[in-house]
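Asker: quick one: sequence plus predicted model below, questions after.
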Amino acid sequence: MYRPIVILLAIAVFVGAGMVLRTLALRPQPPLASAVERLPLDEVALADGLAQALRIRTISHAQDAPIDDAEFAAFHALLAQRFPRTFARLDVERIGAWSLLLHWRGEGDAAKPALLAAHMDVVPVEPGSETRWTHPAFAGVVADGYVWGRGALDDKSSLLAQLEAVERLLAQGYTPARSIYFAYGHDEEIGGANGAARIAQTLRDRGVRLAFTLDEGSAITRGVVPGIDKPVAAIMAGEKGYVSLRLTARAPGGHSSMPPEDSAIVRLAQAIERLAARPPPPRLTPPVEAMLVRLAPELPFGARLAIANRELLSPLLLRQLGRSPVTAALTRTTQAFTLVHAGVKDNVIPTEAYALVNYRLLPGTSIADVQAHVRSVIADERIELSVEAGFGNEAPPPSDPDAPEFALIARTVNEVFPEALVLSGIILATTDNRHYTDLRDQAYYFSPFVYTLADGARIHGTDERIGIGAYADMVRFYVRLLQNVGDDG
C-alpha cells in the first residue's frame, strides 16, 4: 500500500532536483564586451545644439490638424547647418511633407543595411500647465546640468545624437562597410501615416531589405526594476498593437419620472462590469521570457526558481507579475475604459449610451481576437461592437532577443555603459518602428539615455529634460554603434 506513495515521492524528488539544477544554472553572465575608452566630447557644445532644436515647435497636434510648415522648415535648416558633412556626404531625401530619409552608403555593401529611426515631432504642452514648467517648454534652456524642453527625451535627443555621431565619424574619415539608413518621421506622435509609413513605402519600392531597425521605446533605467541596484538597459524586441472598441447600447428613452424597465445606460454598465471582471488572460511572449531569464540571476532564489521552471510554474509566475501594473502589462493585452457618454439632461432618459475601451495588444493577439473576446464576455447581442476609427494597428511579430543583431546592440551597450545589465522585453506603447515590419529581419527598441521613475511623468508631461552628461553619452553610444554596425558589414 505504501509503494505508490514511495513512487510519488521519488518523482517529486527527481522533478525537484531538476528544478533546482535549472535554477542554479541561471547565474550572472559576463558582459558581451569590455568598456571602450571614454570618447572625449565637448558636452557644453552638444547641449547647446540640442537646445537649439528644442526651441523649434515641431508639434503634432492631431491627425487632422494643419502642419506648421515654417517650424519644420526651420528644423530642417538647423539640421543642415549643424551637420554640414552629413548633408553633403549622405543621400538626403525629403519624404512626404517633412520627413527625412538619409542613406549612408557602405563601401562593401555585402551585408543587409541597418536602419536607425527617430522622430522630429513632439506633443503639445497641456493647456494650463505652462506655468508649472521650471523653464518654458520651447525655450531650449541649458541650466542646472540639464537641457530643458519638449522633445529632450521624446525624441529629438535621439535624432540629434545620431547625427552628431555621423558628423563626427565623417570628420574622422570613417565609411561603414555596410549601408546605414536614418529615418526621421515628422508625425510619429499622431501615427506616422505620412512620415514613417511613406519612408517604408519608398524603401519597399526600391527593394531594400534591412538586417534590423532600431527605434525609440526603451532606455537605461535606474531604480525602476525592484531589487536591482545596477542600471538596466532594456533593448526591447517587440511592441504592442493598439485598438479602441466602441460599445453602444440603445433602448427606449423618455421622461425620468416614468423610467422603463430597459435602459441603455444600465445595459452598457453591465457590459463594462463583465469586461472588467474578465480581462484578456495573461501569457508569456518570447521577448518577455528572454527578459525574465536575463533578469533572473540578479533575483532571489524563489524568483529564479519560478523563472527557470516557468513551464511548470507559469501560473505562479504570471500571478506575481500581475501584481504590478507595469509587469502585468508585459504579460497581457490590456484593456482600459477611457470614455463613457450618455444623456443630455438629468431628467431625460437617453436612448443611446456608448463607451470606448482601449486595448494594447500583445504580439500574437489580433484585433479580431480582441473583438471575439469582448463579444464572448459581454454575451449580449444588443450591445453593438465596432472598431473606433483612427489610429490602430496589429502588434508586429516580435523579434529574436538571441539574434546576432541584438548581440551587436548589447555589445555596444556594454562598451559604453559597462555597469548596465542588458535585458529584453516588449514596449507597452507603439512607435514608428512598426511601419518597417515587412522590410526587416529584426526590430529593436532602445534609446541610450538614463531613465528614472521620476522621468516617467516628464515624457509628454511637465519639465521634460535630459542631463548634459546623459546626452553626451547618447552621442558616445551612437558613435560606437555606427562603428560596430558598419564594421559588421
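Answerer: Looks like it came in fine.
Asker: rest of the way, CA atoms for contacts and neighbours
Answerer: Noted.
Asker: which ones are touching Ile427?
Answerer: Residues near Ile427 by CA atoms under 8 Å, 6 or more residues apart in numbering: 217-218, 236-240, 330, 445.
Asker: mind running it again at 7 Å?
Answerer: Applying CA atoms under 7 Å, 6 or more residues apart in numbering, we find Ile427 in contact with 217-218, 236, 238-240.
Asker: please apply the same query to Asp187.
Answerer: Asp187 neighbours (CA under 7 Å, 6+ apart): 60, 121, 194-195.
Asker: possible to save those residues as CSV with secondary structure?
Answerer: Conversion of the contacts of Asp187 to CSV gives the following (DSSP: H, G, I helix; E, B strand; the rest coil):
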residue, secondary structure
Ser60, coil
Asp121, coil
Asn194, coil
Gly195, coil
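Asker: buried only: go through those residues for me.
Answerer: 60, 121, 194-195 (16 or more other CA atoms under 10 Å).
Asker: structure two is appended below for comparative analysis:
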Amino acid sequence: MELGCRNLVGYCGGLCLLYFLFISSISPTAAVGEEDPSSSSALIISRFQKYLQINTAHPNPQYYEAVDFFISQAKSLSLESQTLEFVKGKPLVLLKWPGSDPSLPSILLNSHTDVVPAEHDKWANHPFSAHIDSHGNVYARGSQDMKCVGLQYLEAIRRLKASGFQPIRSVYLSFVPDEEIGGHDGARKFAESDIFKDLNVGIVLDEGLASPNEHYRTFYAERSPWWLVIKATGAPGHGSKLYDNTAMENLLKSIESVRRFRASQFDLVKAGLKAEGEVISVNMAFLKAGTTSPTGFVMNLQPSEAEAGFDIRVPPNGDPEALERRIAEEWAPTSRNMTFRFKHKVSVFDKSGRPVLTATDSSNPWWILLEEAVIKANGKLGKPEIFPASTDARYFRELGLPAIGFSPMANTPILLHDHNEFLNKDEYLKGIEAYESIIKAYASYVENPRSAGSKDEL
C-alpha cells in the first residue's frame, strides 16, 4: 500500500512537470494564436479561397458580393468601413484603422477587386473554384492579380491587432473596381475626389508582379499607355491592278516601319541593356480592312480604307515628343494619305510637369522603410523596376504622391491574365508576414521634426 502511494505521487508529479514544461514552451505569438483561432493557417487560406471564389471577372463582375465579403472582414477586425459609388454599380470599399495621431499623413493600401475573364475550357479546374492541388498551389483567376494582395493587407492587420500593436498613423485600405478596364470609374475618380483629399495620404502601396526567383519585385513607375489608330485611304480598284498609294499598300508600309522600331526596342531588352519597363513597346492590336460580303470578303476589290491599332507603352524616362514626331513623319505621313488618332493617351508627366515616378533612394523615407521591413521579414528585394504595363498607382503618382508597386510573390511564375493562374499557399502566408512588417514600420513612422522643417523650407 505504501509503495502504491509513492507511485501515485510520482505519477502526479510527473504530470505536473510535463504540464509546466508545455506551458513554458508556448511563445507569446502561439498564445495569441490559441486565443484567436482565426489566425490559423487553415482559416487564413480558407478566407483567401472564399474571396477568390467571388466571380468579379468582366464584363459582369459581382462587385456587391465582394463588398459584402470585405464589410464582414472589417467587422471581424473592428475596422471602420464605408462603401462609395462614384459610378452607379461600381462600388468601392474604404476601410480605416485609426492612428493615434490623425495629423500625420496616412497610409493607403490599395487593391482592385475586378479580374480579367478566363477561358474556362483552358483551365485544369474551374477558374473560380480556388482549387488547391497536392503541392499547395491555389488555382484561381485573381490569385496573383491581385486578390492575394488585398486580403494579405487584412491578414497582416489581423496579426498586428492580435499582437496589441497600435498605429500612430491612420491606415486606409481601398478595394476599387474597374482596374482591369482602365480604372477610370474606380481609382481615378477616387483619387480626384474630395473624400480622397480628406484622407491626407502620405504613401500608397499598390500591386506589383510575381518573381520567378527569390527576390521580391518592386515598382516605382510604370509605362504610360498610348492606344494609337492609324488610318490609310486610297482609291478603290480591281483586285488584279497594280498601282501606287492604295490604302492597303500604304498601311503595310507603316506596319513594317512600326515592326522595325519594335524590333530595335526589343533588341535592347534581349541584350540585357534595358529592362522591359525601360523601353517603348509597340504591339499591333487589330487590323481592319476589306469589303465584306455575305460569304466573307470581296476578293477582287482593293478597299479604299484600312486601319490598324497599336498598343504603345511609354516609360517615364522616354521621349514622348520624339515618338509623336516618328508617328507623324514615318508611321502615318500625310504624304501617303494617312492620318492617326489616339483612343487613349496617358501623359508621362504628373500635374507639376515632372516624370511620373517615385524616388527609390534616401530622399524617400517610405522606400527605405519598405526595404528594411522586407529584410526584417526575411525577404529579399530585387532592383526597383518600371512596371511594364499600367496599374491604378498611376492615378496617385499623378497627384505627386509616392506610390510603390509590391506583390510579395517570390519563386512564382508570372501568370497574371494567363490560364491556370495560381499562387502557392506558403508564398501567400510569407507575403502576409512581409506586409505585417511593412504596415508596422509605416504606421509607426514619425518624421524627424528638424528634417520636416528643412523640407518645408525647401
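Answerer: Good, I have the coordinates. The model shown is predicted, which means the values in this text are computed figures rather than measured ones.
Asker: TM between them?
Answerer: TM-score of the superposed chains, computed with TM-score structural alignment, normalised by the length of structure 2, equals 0.78; 393 aligned residues with a CA RMSD of 2.7 Å.
Asker: which residue in structure 2 lines up with Thr23 of structure 1?
Answerer: Taking TM-score structural alignment as the criterion, Thr23 of structure 1 has no aligned counterpart in structure 2.
Asker: what does Arg105 of structure 1 give?
Answerer: Checking TM-score structural alignment: Arg105 of structure 1 goes with Pro98.
Asker: that match touches Val171, doesn't it?
Answerer: Yes - using CA atoms under 7 Å, Pro98 of structure 2 makes contact with Val171 at a distance of 6.4 Å.
Asker: more neighbours: those two, which one.
Answerer: Between Pro98 of structure 2 and Val171, counting by other CA atoms under 10 Å, Val171 is the more crowded of the two (23 against 17).
Asker: doesn't Leu108 make contact with that one?
Answerer: Yes - Val171 of structure 2 lies in contact with Leu108 (CA under 7 Å); the separation is 6.1 Å.
Asker: all strands of the stretch 301-450 of structure 1, in order?
Answerer: Secondary structure of the stretch 301-450 of structure 1 (DSSP state E, counting those that start in this stretch): strands at 334-342, 348-349, 352-361, 384-387, 421-423, 440-445, 450-452.
Asker: centre of the chain to the last one, how far?
Answerer: Looking back up the chat, that one is strand 450-452 of structure 1. A distance of 15 Å separates the centroid of the chain from that of strand 450-452 of structure 1, by CA atoms, centre = their mean, to the nearest Å.
Asker: and that strand, what's buried?
Answerer: 450-451.
Asker: can you check the first one too?
Answerer: Applying a neighbour-count criterion of 16+ other CA under 10 Å, the buried positions in strand 334-342 of structure 1 are 334-335, 340, 342.
Asker: ok, back up a step: could you redo the strands of the stretch 301-450 of structure 1 as TSV and give each row distance to His373 of structure 1?
Answerer: Listed next are the strands of the stretch 301-450 of structure 1 as TSV, based on distance: least, CA to CA, whole Å:
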stretch	distance to His373 of structure 1
strand 334-342	11
strand 348-349	30
strand 352-361	12
strand 384-387	11
strand 421-423	32
strand 440-445	29
strand 450-452	36
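Asker: looking at those, which is closest to Arg89 of structure 1?
Answerer: Taking CA to CA, strand 440-445 is the member of the strands of the stretch 301-450 of structure 1 nearest to Arg89 of structure 1, at 25.0 Å.
Asker: contacts for the closest one?
Answerer: 209-218, 235-238, 399-400.
Asker: give me the subset of those residues lying in helices.
Answerer: Members of the contacts of strand 440-445 of structure 1 lying in helices (criterion: DSSP state H): none.
Asker: out of these, who has the most neighbours?
Answerer: Neighbour-wise, the contacts of strand 440-445 of structure 1 (other CA under 10 Å) top out at Gly238, 33 neighbours.
Asker: out of the strands of the stretch 301-450 of structure 1, which is closest to Arg304 of structure 1?
Answerer: strand 421-423 (15.3 Å).
Asker: how far apart are that closest one and its match in structure 2?
Answerer: For strand 421-423 of structure 1, the mean deviation from structure 2 after alignment is 3.1 Å (mean CA distance after the TM-score superposition for structure 1).
Asker: which strands or helices does that strand pack on?
Answerer: Applying 3 or more CA pairs under 7 Å, 6 or more residues apart in numbering; DSSP states H and E, we find strand 421-423 of structure 1 packed against strand 232-234, helix 286-295.
Asker: buried residues in that strand?
Answerer: Buried residues in strand 421-423 of structure 1 (16+ other CA under 10 Å): 421-423.
Asker: which among the residues you listed gets closest to Val15 of structure 1?
Answerer: The closest of the buried residues of strand 421-423 of structure 1, once distances to Val15 of structure 1 are taken by CA to CA, is Leu423, at 28.7 Å.
Asker: trace that closest one over to structure 2, please.
Answerer: Checking TM-score structural alignment: Leu423 of structure 1 goes with Lys383.
Asker: distance of its match from Glu371 of structure 2?
Answerer: 11 Å (CA to CA, to the nearest Å).
Asker: got the contact list for stretch 101-115 of structure 2?
Answerer: 56-58, 61, 141-142, 146-147, 149-150, 168-180, 199-207.
Asker: now it: how far from the chain's centre is it?
Answerer: Distance of stretch 101-115 of structure 2 from its chain centroid, counting by CA atoms, centre = their mean, is 14 Å.
Asker: buried residues, that stretch. List them.
Answerer: So for stretch 101-115 of structure 2, counting by 16+ other CA under 10 Å, buried means 104-115.
Asker: cool, and stretch 459-478 of structure 1?
Answerer: 459-478.
Asker: can you flag which of the residues you listed belong to helices?
Answerer: Checked against DSSP H, the buried residues of stretch 459-478 of structure 1 include these in helices: 468-478.
Asker: now do stretch 374-394 of structure 1: everything it contacts.
Answerer: The contact list for stretch 374-394 of structure 1 (CA under 7 Å, 6+ apart) reads 191, 241-249, 271, 274-275, 366-367.
Asker: widest-spaced pair of these?
Answerer: The widest separation within those (CA to CA) is 31.0 Å, between Gly191 and Arg274.
Asker: show me the contacts for the residue mapped onto Val450 of structure 1 from structure 2.
Answerer: Using TM-score structural alignment, the equivalent of Val450 of structure 1 in structure 2 is Ala410. The contact partners of Ala410 of structure 2, by CA under 7 Å, 6+ apart, come to 210-216, 427.
Asker: ChimeraX command for the buried members of the residues you listed?
Answerer: A single ChimeraX command selects the buried members of those (16+ other CA under 10 Å):
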select :210,211,215,216,427
